[in-house]
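> dropping the sequence and predicted coords here.
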Amino acid sequence: MGTMEIEGGNEKPKLNKYALACAIVASLINCIFGYDTGVLSGANIFVKDDLKLNESQIEILAGTLNLSALVGSAIAGRTSDMIGRRYTIVVASLIFLIGAILMGYSPNYAILMTGRCIAGVGVGFSLMIAPVYSTEISSSSHRGALSSLPEICISVGILTGYISNLAFSKLPLKLGWRMMFGIAAIPAIALVFAILQMPESPRWLAMQGRLKEAEEVLLLVSDTKEEAKSRFRDLKLAAGIDENCKEDVVIPSKKIASGAGVWKELFIRPTPTVRRIMLAAWGIHFFQHLTGIEAVVLYSPRIFKKAGVMGKQKLLLATVGVGVTKLLFILVATFNLDKFGRRRLMLTSVSGATTALIVLGFCLTVVDHAKKQLLWALCLSIISTYTFVAFFSIGLATVTWVYTAEIWPLRLRAQGASVGVAINRAMNATISMTFISIYEAITIGGAFFMFAGFATLAGVFFYFFMPETKGKALEEIEMLFTPEGSKAHQQKTEEVVV
C-alpha cells in the first residue's frame, strides 16, 4: 500500500510499488515490438544480401509489421473488452512467439514475410493494451509516469535490436540475421508466465460487475485507502453502477460488459464531447509519425551512410546511438510527465524536433551536392539526428500513448484506443514503406525538410486541440472536452513559451 510523505507542508503520495510492478510487467510486451522494429534496421542489410532482395522488397518488409498491426488493433479493443486486459496481453505474447519462430526459421522471403505479418498483429495488440492497462491501474498522481512505461519498453526493445545487429553481424550470413529475428521468441515465452501473475484491470472488472474483485485490486494499487474508495466510487459511476451499491457482484448491462455499441457511439452518433476526444486522440496518432521518426529508426544506417559514414560496423554503431538517445530522453519524459504536464512537454518536443529536422535536411542537402566529404556536415548530421530523436522522445513518443489512453471515457477506452493504434500504424507503414522512394524522388535532404513541414503542422494542432490532463482523475478528464469544460480550461491554461 502506498504511503504519504510531507513536502512543503503538503501531503505528497509516494509511488505505489505494486502498481509500478503491474505496469512494468504489462509494458514488457512492447519490448518485443520495439525489438522487432529496431532489429530490422540492421538485419535488412544482411537479409538483402542473403535473399537477393531489391529495394522495393525491403520497403515492403519494413512496412509489413505496421500494416499487419492494423488487423491486430482492429480486433484488440473488442477482445480486451470481452476477455479482459490481462488475457489480451497473453494473446499478444503468443502471437509474437509464433512470428519470431517463423522469422528465425525463414528459408525464403515468403516465410519471412509471413512471420513479419504475424508479429505485426501482435504489435496491434501490444500498442493498444499496454497503455490502456497501465492507465487503468494507475492513480492520477503517478499516471503519467506509469502510462509512459510502454514507450520506455519500446525504446529498450529498439536499442536491444540495434545491439543484436552488432552482436550477430559477425556470424555467418545465413545464420546471423535469422538469429536476430528468432531470439525474440525467448522473452515472449517468459512474458506469458509473468503476465498470469498480474491482477486484472479494476476498471474492466467493474465493467463486468465484479465489484468485490475491483475493490480488492484498487486497495492494492492505490496510494491510500481513501484514494481507493474514491476511485472505486468513480469507476462504479463510469460503469453505470449505483455508487451506493454494496453488492460483491452485480449483473452489468450486456452493452457495457461486452463493449457492444461502441462503434455506433464513435462513428454514427458521437456526442460533441466524444467528437472532441476523437479529434484529439486520433489527431495525435495521425501526426506522430508524419514527423519522420520511423524513417530515422528504420533507416538510420542509410541516413548516416548518405552523411558520409562508411563501413557496416560503423553504421551499426552510429545507429546504436539513436537507440541510446531515444531511451535516455524517454526516461527524462517519464520523470517529468506528472511534473510539467502533457501539453508543455508535447509543445516543447515538436518545436525542438522541427528545428532538428531543418538542420538535418540542410546538412544532407549540402553533403549531396558536395564533391568531397565534409567533416562538419557529417558531424552535424549525426548530432541533428540524435537531437531530433531526443526531442521526439520527450513528448511525441511518450505523451502520445499516455494522453490517448487517459482521455477516453471507460466505456469507449479500449476500442477508441484501438482505432488510434490503427491510425498510428497506418501512418507508420506509410512512412516506412515510402521513405526510400521519397528520398530518391526529392533527395534525402528534401525528405527531411518535408518532415519538418509536417512537424510544424503538428505543433499547431497540439496547441489548439490538446487540453492539459495532468493530475486529473480519469473520470474527470472527460469534462475537459465538453464545450463548457474546454472554455473553462482555456481560461486557466498558462501560457507556454515555445
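Yep, it's here.
> please count neighbours and contacts with C-alpha atoms only from this point.
OK.
> do you have the strands of this structure handy? List them.
In the chain, the strands defined using DSSP state E lie at 4-7, 10-13.
> buried sites along the last one?
By neighbour count, with 16 or more other C-alpha atoms under 10 Å as the criterion, the buried positions of strand 10-13 are P13.
> re the thing from before, could you dump the strands of the chain to CSV with distance to R178?
Below are these laid out as CSV (distance: least, C-alpha to C-alpha, whole Å):
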stretch, distance to R178
strand 4-7, 50
strand 10-13, 47
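> which one of these lies nearest to V217?
strand 10-13 (18.0 Å; C-alpha to C-alpha).
> pull up the gap between L298 and W204, please.
From L298 across to W204, the span is 36 Å (C-alpha to C-alpha, to the nearest Å).
> quick one, which of those two is more surrounded?
Between L298 and W204, counted using other C-alpha atoms under 10 Å, W204 has the larger neighbour count: 27 against 23.
> number of nearby residues for the nearest residue to the more buried one once chain neighbours are set aside?
Counting by C-alpha to C-alpha, 6 or more residues apart in numbering, W204 lies nearest to G84, which is 6.5 Å off, once chain neighbours are set aside. Neighbour count for G84, taken as other C-alpha under 10 Å: 21.
> would you mind confirming that G84 is in contact with E200?
Yes. Contact status for G84 versus E200: in contact at 7.1 Å, counting by C-alpha atoms under 8 Å.
> which residues does W401 contact?
By C-alpha atoms under 8 Å, 6 or more residues apart in numbering, the contact list for W401 reads P131, S147, S148, E151.
> next one for the comparison:
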Amino acid sequence: MEGRHNTGLISLIVAVATIGGFMFGYDSGVINGTQKGIEAAFDLGRLGIGINVGAILVGSSIGAFTAGRLADLIGRRNTMMLAAVLFLVSAVMAGAAGSSAIFIIARIIGGLGVGAASVTSPVYISEVTPASIRGRLSSVQQVMIISGLTGAFVANFALARWAGGSTAEFWLGFPAWRWMFWLQVVPAAIYLVALLFIPESPRYLVVRGRDAQAETVLARLFGAETARRKVADIRASLAGDQHKPRLSDLRDRTTGRIRPILWVGIGLAVFQQLVGINVVFYYGATLWEAVGFTEDNALQINILSGALSIGACLLTIALIDKIGRKPLLLVGSAGMTVTLATVAWAFSTAVTDASGAVSLPGNSGIIALVAANLYVVFFNVSWGPVMWVMLGEMFPNQIRGSALAVSGFAQWIANAAISVSFPSLVVSPGLAITYMGYTAAAFVSFFFVRAMVHETRGRELEDMVG
C-alpha cells in the first residue's frame, strides 16, 4: 500500500479505532483507585479483593478469544461496536452494584469489551494502513491504552480529592468510587457513535467475497489504481485457502503441528504480562501505600507513571518504523530486567515500626520510585506497543483472526495469573521476591526475542508467512 494515500481518512480511522484502546485502558485502570470503596462496601478480605479486581480478566480472556473469531464472522467494525456496548453496560452496572456478585458480573462484562478491543483494534488498524507507517499508526493504540489508564488515574484522583476520599460521599449521595465507574459512560458512548463513521476492513471484505466493497474502501484510502492491485494481492494471498477462516487453520496441513508463528505470538503475548506491568496499573495505589505512601501521594504517583508511559509510547511511534520491532523489544527486555531488579532490592529494605506501618528507609523509597517509573518507560517504549503491533501484523491473512484469538486469550490468562495472585504475594513471600520473579521473566524474554522473533518492519501483510 505504498505511494499516495488519503492521510486524513486514515488518520480519522485510526483515531476512532484507537478509542477502543482508550476504553481498554480506562476500564483496566479505573479499579486502581476504587479498591478501598469496594472492600468497604462488600466487606472483602485480600482474596476477595483479588477476585473482584481480577474479574475483568476473566471477561477479557473470553472476549479476546471470542473477538478474534467474531471479527472473522461479522467484521472488525461490528466487533468493535459490540465492545463499545459492553463498556457502557459494565460502567453502569459496576457503579451501581449492591453486592460483590453483581460487581463481579459487571466487571466480567467490561472485560469482554476490553478483550474484544484489545485484539480487534490492532488488526483493524494494520489492515487499513500503509506498510511504511503501519508500525507508527498501530502504536497509537498503546498511546490510547495508556491515555485511558492515565485518564482513569486522573479521574480517580480528582474525584477522591473533591469528595475527601474514595469512600467519601460525592454527588447525589453516592460515594466517589462509584462515580469513578460511571464516568466511563462518556467515552464509551463517544466510541460507539464514532464507529458508525468508519469503513469495514478491506481485507475482511475480500475474505468474505465482497471484493467490490473492498475495492471501494481501498480506493478511498489509496486511490483507484492501488485499490485494484491490492484486492488482487489479497485474493492471491488467500488462493491456497479458499475456505472461510477457522481455528483449524492454525495447524500446518503438512505436519499436523501448530504453526510456529502462533507459538511466537503466544510467547510475545505471555511475556508481556509475566514482567508484571499490570501490577503497576491495577494495584499502583495499593502498592505504594504498602510501602508507606499516603493514598493521595499514591494516586499522584499513578498519574506520573501514566504520563511517563505516554511519553515513552510517543518515542516508540518515532522509532518503530525506523529501527524496527525486534530491536525495541530487546532494549525493553534488558531495561526492564535492570529496573525490576532495582525495585526488588529497594523493597527488600522495607521496615515495619511498632505500630505496624511499613516504610522504605533512607533513599530506598526514592530509588524504588525512580526505578519503577523507569521500568514503566522501558515497557512502554517496547513491549507495551510493539507486542500489539506485531500481533496485528505478523500473521498471514488466512489465520490472522484465529491466531489473534489464541494469542489474545493467552495474554489475558497470563494477565489474570499475575494480577489475581499479587495481593496474596504481597503478604507471602513479599514484594521483594515477587518482583524478582518479574525480573526473571524480563531476563528470559530477551533471549526469547533474540531466538524466535523475526522483524516485520516494512513488510506488506500479504507477504507474512508462518
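Thanks, I have the structure now. Quantities reported herein were computed from a predicted structural model and do not represent experimental measurements.
> which position in structure 2 aligns with the residue nearest to W204 of structure 1?
With TM-score structural alignment defining the correspondence, G84 of structure 1 maps onto G75 in structure 2.
> and that match, how far from F409 of structure 2?
From G75 of structure 2 to F409 of structure 2 the distance is 19 Å (C-alpha to C-alpha).
> same thing with G48 of structure 2?
24 Å.
> OK, contacts around the equivalent of L315 of structure 1 over in structure 2?
Counting by TM-score structural alignment, L315 of structure 1 lines up with A298 in structure 2. Shown in contact with A298 of structure 2 (C-alpha under 8 Å, 6+ apart): G284, A285, T286, W288, E289.
> tell me who's in contact with the aligned partner of the fourth one in structure 1.
Meaning W288 of structure 2. In structure 1, W288 of structure 2 lines up with F304, judged by TM-score structural alignment. With contact taken as C-alpha under 8 Å, 6+ apart, F304 of structure 1 is in contact with L315, A318, S381, I382.
> over to N78 of structure 2?
A71.
> rebuild the contacts of W401 of structure 1 as CSV, extending it with neighbour count and distance to I183 of structure 1.
Shown next, in CSV, are the contacts of W401 of structure 1 (neighbours: other C-alpha atoms under 10 Å; distance: C-alpha to C-alpha, whole Å):
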residue, neighbour count, distance to I183 of structure 1
P131, 29, 25
S147, 32, 27
S148, 30, 26
E151, 30, 21
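> out of those, which are inside helices?
Judged by DSSP state H, the subset of these located in helices is P131, S147, E151.
> wait, which of these is closest to G38 of structure 1?
Among those, and counting by C-alpha to C-alpha, the member closest to G38 of structure 1 is E151, at 13.6 Å.
> what do we get in structure 2 for that closest one?
In structure 2, E151 of structure 1 lands on Q142 (TM-score structural alignment).
> what sits against that match?
Counted by C-alpha under 8 Å, 6+ apart, Q142 of structure 2 has contacts G21, C313, N380, G384, P385, W388.
> can you list which of those carry over to structure 1?
Mapping those onto structure 1 (both residues aligned by TM-score structural alignment, their matches' C-alpha atoms under 8 Å) leaves G21, C313, G384, P385, W388 still in contact.
> tell me the one among these nearest to A158 of structure 2.
The closest of those to A158 of structure 2 turns out to be G21 (C-alpha to C-alpha; 22.2 Å).
> contacts only, for the closest residue to that closest one other than its chain neighbours.
Leaving aside its sequence neighbours, G21 of structure 2 sits nearest to I145 (C-alpha to C-alpha, 6+ apart; 4.5 Å). I145 of structure 2 makes contact with G21, F22, M23, F24, G25, Y26, according to C-alpha under 8 Å, 6+ apart.
> tally of neighbours for the second one?
So the one you mean is F22 of structure 2. By other C-alpha under 10 Å, neighbour count at F22 of structure 2 equals 28.
> translate it into the numbering of structure 1.
Per TM-score structural alignment, F22 of structure 2 is aligned with C31.
> sorry, back to before: can you name the two of the contacts of F304 of structure 1 that sit furthest apart?
Pairwise over the contacts of F304 of structure 1, using C-alpha to C-alpha, the maximum falls at L315 and S381, 13.3 Å.
> contact partners for the match of F22 of structure 2?
Contacts of C31 of structure 1 (C-alpha under 8 Å, 6+ apart): P150, C153, I154, S155, V156, G157, I158.
> separation between it and T355 of structure 1?
29 Å.
> and if you look at S139 of structure 1?
For S139 of structure 1, the distance to T355 of structure 1 - C-alpha to C-alpha - is 35 Å.
> one more: W408 of structure 1?
Taken as C-alpha to C-alpha, the span from W408 of structure 1 to T355 of structure 1 is 32 Å.
> how far away is the residue nearest to G21 of structure 2 from W263 of structure 2?
Using C-alpha to C-alpha, I145 of structure 2 is found at 25 Å from W263 of structure 2.
> ok, I399 of structure 2 next?
13 Å.
> higher neighbour count, those two?
Neighbours per residue, other C-alpha under 10 Å: of I399 of structure 2 and W263, the larger number sits with I399, 24 against 15.
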